[in-house]
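Student: Sharing a model that was predicted from the sequence below.
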Amino acid sequence: MKKLFTYVVLAALMLVVSCGEVNEMVDAPLISELKTEYYVKQGSKLELEPNVVNDKNAAYVWTLNSQEVSKDKKYTFSPETSGEYKITLTVANNGGEAVHTINVSAYPKYKYGTFVLAEGNMTNETGTLSFIDHNGNAEDSIFIKANDGKKLGNTAQDLVIANGNLYIVSQNGTRNGGLGRLVIADAGTAELKAVIDEGFSGMTTNIAVPNDKYAFVVQWNGPMYIVDLVSNKVTGKVETTNRFSKMEMVVIDNNVYAAAGRKLVKVDGNTGDVLKETEMEGQIAGVVKTHANELKVLVTGAERVIWTISKENLLKLARKSLYDISVSSMMKRAFDAEAKSNAGFFILGNKGWSPGLITYTSADAGREIFSLPSADFPDAGMFYGPFSVNPETGNIYFGYVKGYGPDYLNNGVAVISPDGKKIMDYNSKNTDVAKRIDTRFCAGIYFTDPFSPHKSN
């Protein structure tokens, strides 16, 4: 009888437990703290960690473009290529399931930031290309890395970002194993697209790309070549007796503005015809356009003047005399416009026989904002290469070397604020790779447009 009673009690307990399991109410999961859209850089890491309510005994499933990639609560996504991706998280338990879909747009790794072009040692090296992203992190030698060791031309000189491409011109082309005088690469990945070497002669130094049909390449103290970007061939020269300067050119409204000694020449970007030319009272030391597409020309000689020039007919509209400011004649661009201003300019001036100071000028008298030597940049023995003003932040970037001879291996890119204060020193000897750039004889510093992804959203 006792045994029978024991069996009955155990059976009743089992029934209660069983019924409790069947009747237990479980709420479906709820997912939060995940956005539905993300905009990330190619190769970066996107850490996805949702906050899920009612996830006891729940199963997690992550899919990437409909393919299962993880069953963990957290998921890290790193896009190897740019493009559009769809990530779906499903969390399920006995009470139901929750689904959250994320659209990820991965932009090319070099879409936003600063390209730094270096000449390399003319005798035994080639040009190199580095990049600083909009967060200030540097990556050295990006072209070589993206192209299995292929090299830019010898003594790289100038770069243009246009049509989703990088157009990089070098002075000596195939010397020392370089690819050629004009290298075209994808602006987002630095992957090689084309090389144009035949048809040039002399030392090619500067390039302008007004549209997707033509590029214009200057030979130092020589002609301007017309390059057909459809056939990737040099098809002729601009018909003029002018001998063009080693100086950066400007593109405004599909027209190219170039210096030829004392002359400013306007070339039609669709035909290569010379539309207009005007002679200045001295040697042209720089041609720039402001953020409002105004054309400014710096002239040296008996008097130093910044002219505002009509972009239509090259008439001289206004002048600003630089009575107390020296101007370097050793750079292919000795001045640049202040960010978001039509009246302010930074000018690279001589200190002794070589470029050694940066001055600022506007409606008021000019003032020195930075000079070498500088305790903030102890390895910057001398400026090397044109300096550039970031059009978004207003910061000033310039290349430097410690000196000639073996000291050229100690080099870098300096970044200062508009009032001359140190922002960053990307020195070639820096132990932090994210702050190291080996720019052996800086050829130029070029900003993407827009500089920051935050500006485009």
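Tutor: Perfect, I can see it now. Since the structure is predicted, the reported quantities are computational estimates derived from the model, not experimental observations.

Student: contacts and neighbour counts: CA atoms only from here.
Tutor: OK.

Student: ok, which stretches of the stretch 101-250 of the chain are helices?
Tutor: Here the stretch 101-250 of the chain has its helices, by DSSP state H, counting those that start in this stretch, at 142-146.

Student: take the one below as the second:
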Amino acid sequence: MKNQFFSRQLLAIASLMILTVSCNNDDNFTAPPVINGQQQLKDTLTIGKTLKLSSKLKDRNNVSFEWAVDGKVVGSDSTYVFKSETRGDFKVTMTAKNDGGKVSLTYNVLALGAYENGFFMINEGWFGHGTGTVGFYRYDTKAIEDSVFVKANPGKDLKPVSSTLEFGTIFNKKLFLVSKVGGPVVVADAYTLKEEKRIPAQGGNDWRAVVGIDENQALLTSGKGIYKLNLNTMALNGQVAGITDQVGDIVKANGYIFALSASKGVIVMNSSTLAVVKTIPGMVLGFAVTDDKKVWAAGGTNLISIDSNTLTVTEIPLGFQAYGSWGAWHPGSITAAKNNVFIAKNGSWSGGKQVYKYTGTAASLTTPFITLTNSNILYGAGIGYDRLKNTLVVNTVNEGFGANFAINNLYLFNADSGVKTDTVSFSGYYFPAVSVFQQ
């Protein structure tokens, strides 16, 4: 009995001790840090710019911080200012610690090239008064930056002043700038705009457009046929046989090259042998390539599609006369959005006020998709499709002559609805040629 008494007493004392320790632990317990919201976030910035990132903790008291970029520790404050001088994807991780534990937050940051977050505006320039220029419309500021090529390349130019910058395209992450009337062909990095190579300006040059065949070779159209271009050396390796007249727009789809000739219409070539396999006469306007790999052109009062697998041609009544621009060449006023085709109803050279959208039915060509108001008219190609934003980009000047050409408007329309989403008005004798979009 005595032993049982002492056992019970010891058990009670032990229980009291355990209860006391437990209560003391509850009083001293520290909860680990807690993050507000999701623990993985995405941000985008242009290289050279800064992005301030926060820890997003509910309570920062008695918390230590560690920031790491791609595993390398870079900071210990509650916030971190990220800046990158190189293009790419970065993983920025914040780890917060206290006596109760730790928690992490990850930002996936995409650093875009200096000229990636927007599109290029290729301007032919005022003939005889200065060279063409390259502008850049930036998505985040919704503003146009002027003369970005010469700003990115001090000491470089697009002279002579007698030339006109008429065409641009992006191929293999390179921006190609093509000048008429003695001007150069320039290749620049599509993200930094730094010049890498060029065909120098020279009397007798009369280039139109360029298309890449593969990473080593391209075709360059001109006032006197099509030239073979070595992309590594920028050397010309002769001409495509049998084509000696003015050739303008040119595209590649599947195993074929499609070129628009002033005298022969559409010329179709095998992309490997460059042998001409088909011609489609009467076509004066091209090209658009839809997602189904059909190539679109127009001539007379017909829009045509060319199946790039079989080369079968389908005619669609357009309802109005299609015009080219051989007298003062500029890229064609036609573009594709997914499997739809936008085509401008231009005058005999340019200057239209209506854009039609062909969606696969005759009814879609009965009324314009967009009709410009006031004194606005299309200039140059006039229309382009920005796939990244699903936007129809429209360039206009005022109708008339002289000072009217210095009144410019850039319009952005939703490519599905036709709703105008932005307008930028600006002054100067730019004479817009074509818009070029990142791919």
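Tutor: Received the coordinates, thanks. Note that the structure is a prediction, hence the values are computed from the model and not measured.

Student: Would you pull the TM-score for this pair?
Tutor: Once superposed, chain against chain, the TM-score is 0.78 (TM-score structural alignment, normalised by the length of structure 2); 400 aligned residues with a CA RMSD of 3.3 Å.

Student: ok, now how distant is the equivalent of residue 211 of structure 2 over in structure 1 from residue 217 of structure 1?
Tutor: The alignment partner of residue 211 of structure 2 in structure 1, by TM-score structural alignment, is residue 208. In this view, residue 208 of structure 1 and residue 217 of structure 1 are 7 Å apart by CA to CA, to the nearest Å.

Student: Now do the contacts for the residue nearest to the spatial centre of structure 1.
Tutor: The residue lying closest to the centre of structure 1 (CA atoms, centre = their mean) is residue 114, at 2.9 Å. Going by CA atoms under 8 Å, 6 or more residues apart in numbering, residue 114 of structure 1 touches 131, 132, 133, 134, 445, 446, 447, 448, 451.

Student: Could you point out which of those residues is nearest to residue 203 of structure 1?
Tutor: Taking CA to CA as the measure, residue 203 of structure 1 lies nearest residue 445 of those, at 20.4 Å.

Student: so the closest one is in which element?
Tutor: strand 442-447 (DSSP states H and E).

Student: What residues in structure 2 pair up with that strand?
Tutor: Strand 442-447 of structure 1 covers residues 432-437 of structure 2 once aligned (TM-score structural alignment).

Student: ok, average deviation of the matching stretch from structure 1?
Tutor: Aligned to structure 1 and superposed, stretch 432-437 of structure 2 gives a mean residue distance of 1.4 Å (mean CA distance after the TM-score superposition for structure 1).

Student: next one: that stretch to chain centre, how far?
Tutor: 11 Å (CA atoms, centre = their mean, to the nearest Å).

Student: Show me which residues of it are buried.
Tutor: Within stretch 432-437 of structure 2, the residues scored as buried using 16 or more other CA atoms under 10 Å are 432, 433, 434, 435, 436, 437.

Student: now these in TSV, with distance to residue 152 of structure 2?
Tutor: TSV is the format used below for these (distance: CA to CA, whole Å):
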residue	distance to residue 152 of structure 2
432	20
433	21
434	20
435	19
436	17
437	18
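
Student: Pick the one among those residues closest to residue 40 of structure 2.
Tutor: Using CA to CA, the buried residues of stretch 432-437 of structure 2 come closest to residue 40 of structure 2 at residue 437, 30.0 Å.

Student: circling back: quick one: which of the contacts of residue 114 of structure 1 is nearest residue 109 of structure 1?
Tutor: residue 133 (8.3 Å).

Student: Identify the residues contacting that closest one.
Tutor: Residue 133 of structure 1 neighbours (CA under 8 Å, 6+ apart): 110, 112, 113, 114.

Student: And for the second one, the neighbour number?
Tutor: Read that as residue 112 of structure 1. 24 (other CA atoms under 10 Å).

Student: Residue 449 is in contact with that one, correct?
Tutor: Yes: the pair residue 112 of structure 1 / residue 449 is scored as a contact, 7.3 Å apart, by CA atoms under 8 Å.

Student: and which of the contacts of residue 133 of structure 1 is nearest to residue 256 of structure 1?
Tutor: The nearest one, if we look at these relative to residue 256 of structure 1 and count by CA to CA, is residue 114, at 23.1 Å.

Student: Please pull up the equivalent of that closest one in structure 2.
Tutor: Per TM-score structural alignment, residue 114 of structure 1 is aligned with residue 119.
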